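# Pasting the sequence and the predicted coordinates here, then a few questions.
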Amino acid sequence: MRGPVEGVAPELQPVAHSFLQVREEIERFAADLTPAQLWARPGGAGSIGFHLRHIAGATDRLLTYARDEALTAEQLAWLKAEADPGAPPAGARETLEVACAAIDRALAQVRGTDVARLLDARGVGRARLPTTVLGLLFHAAEHATRHAGQIATMRKIVLG
């Protein structure tokens, strides 16, 4: 409830606010973690690093569908590697930068979305599951919010 986000249509303000909140929360909850904490998987749960990379990848994929484009080979490769910490494991700053850059691209797309096209039909995945531009934008924002919440919870578990 901070007022309008500049350059965002009134119909898409909730989407923009959700992405901005995600950006703030992930920076607050992940910036100071060590690589071991970032990639810890207590009980086999997804690591904080995975959730950060998944926010980036899923947001990118959902917004690709919103533009009515097919996923690229690079996007599919990213999907398969989201949980991989790398060798040596990626640090918090570089992993956060990937997630924040995806959020920034999402906000740019939201700003550039023609509200007259919000109800245009879109398909998701190989099965082309039916949705709309608005459905994809909203789902991308709420999906990112869900994973930001998982990061907050995992932080408490990892730090004990």
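Nice, I can see it.

# Going by C-alpha atoms from here, please, whenever you check contacts or count neighbours.
Noted.

# The spatially most central residue of the chain - nearest residue in space that isn't next to it in sequence?
What sits nearest the mean C-alpha location of the chain, by Cα atoms, centre = their mean, is Ile55, with 2.7 Å. Spatial nearest neighbour of Ile55, chain neighbours left out: Ala144 (5.3 Å); criterion: Cα to Cα, 6 or more residues apart in numbering.

# another structure for you, compare them:
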Amino acid sequence: MEQQPEAWMRGPVPGVEPLLMPAAHALIGAAEDVRRAAEGLSAEMLWARPGGAASVGFHIAHAAGSLDRLLAYARGEALSPEQFAYLAAEQEPGNPPLDAATLLARFDAQVERALAQIRATPVDSLLEPRGIGRRQLPSNVLGLLFHAAEHTQRHTGQAVTTARIVRGLAAD
């Protein structure tokens, strides 16, 4: 089976403005990378913390949650009680621990919501100011969309690396 080029090399994403294409490509690539990293990992492997590092499960849960929170700020919204509750639970595997299918479904759904928001974002709104958090730290719509994509990529890379380590430790 021939492997596709990376998302950013596949051309425009339908419905996405050219200025926002890098964010869309980053999120599409992250979804593909997270899926490959997590598939086949048991719940125990997902939540393992090799050497005290954050678990694969945490990185996936946090990527989904932070994407949701950053997009709320981009819309000019305050965080909801549900978003704060999700933030508080991101590091916990749950009882029973969340499995790969559940984490991936949540992450994929959040990426789809993010892509829908990116498609719906008018170019003339990109420089509109937005406040972040209780202190209303300064940003704008473009900054938040960019940071949402790069932050997701950062945790994707950590999930991929940790998954390789966990698989390696299981094989020993």
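Received, thanks. Model, not experiment: these values are computed from the prediction.

# care to give me the TM-score?
The TM-score (TM-score structural alignment, normalised by the length of structure 1) is 0.98; 160 aligned residues with a Cα RMSD of 0.6 Å.

# quick revisit: now for the residue nearest to the centre of structure 1: which residues touch it?
Residues near Ile55 of structure 1 by Cα atoms under 8 Å, 6 or more residues apart in numbering: Ala99, Ala102, His143, Ala144, His147.

# wait, is the third one part of a helix?
Yes - the assignment for His143 of structure 1, made by DSSP: H, G, I helix; E, B strand; the rest coil, places it in a helix.

# Tell me the counterpart of Leu115 of structure 2 in structure 1.
Using TM-score structural alignment, the partner of Leu115 of structure 2 in structure 1 is Leu107.

# same question but for Val166 of structure 2, I mixed them up
The alignment partner of Val166 of structure 2 in structure 1, by TM-score structural alignment, is Val158.

# That match is in contact with Gly43, isn't it?
No - checked against Cα atoms under 8 Å, the pair Val158 of structure 1 and Gly43 is beyond contact range at 10.8 Å.

# For those two, work out which one has more neighbours and name it.
Set side by side, Val158 of structure 1 and Gly43 show more neighbours around Val158, with 17 against 6, by other Cα atoms under 10 Å.

# mean shift between the helix or strand harbouring the more buried one and structure 2?
Assessed by DSSP states H and E, Val158 of structure 1 sits inside helix 133-159. Taken over the aligned residues, the distance from helix 133-159 of structure 1 to structure 2 averages 0.4 Å (mean Cα distance after the TM-score superposition for structure 1).

# how about that helix: buried residues?
By neighbour count on 16 or more other Cα atoms under 10 Å, the buried set for helix 133-159 of structure 1 is 133-145, 147-152, 154-155, 158.

# Check for me that Asp32 of structure 1 belongs to a helix.
No - judged by three-state DSSP, Asp32 of structure 1 forms no part of a helix; its state is coil.

# picking that back up, ok, the contacts of Ile55 of structure 1 in structure 2: which stay?
Mapped onto structure 2 and checked by both residues aligned by TM-score structural alignment, their matches' Cα atoms under 8 Å, those keep the contacts Ala99, His143, Ala144, His147.

# what does the second one align to in structure 2?
Residue-level alignment of His143 of structure 1 against structure 2, with TM-score structural alignment as criterion, gives His151.

# give me every residue that touches that match.
For His151 of structure 2, the contact set (Cα under 8 Å, 6+ apart) comprises Ala63.

# Make sure Leu33 of structure 1 is actually in contact with Thr95.
No - Leu33 of structure 1 is beyond contact range of Thr95, at 10.9 Å (criterion: Cα under 8 Å).

# In terms of neighbours, single out the busier of those two.
Regarding Leu33 of structure 1 and Thr95, a neighbour count based on other Cα under 10 Å identifies Thr95 as having more, with 22 against 18.
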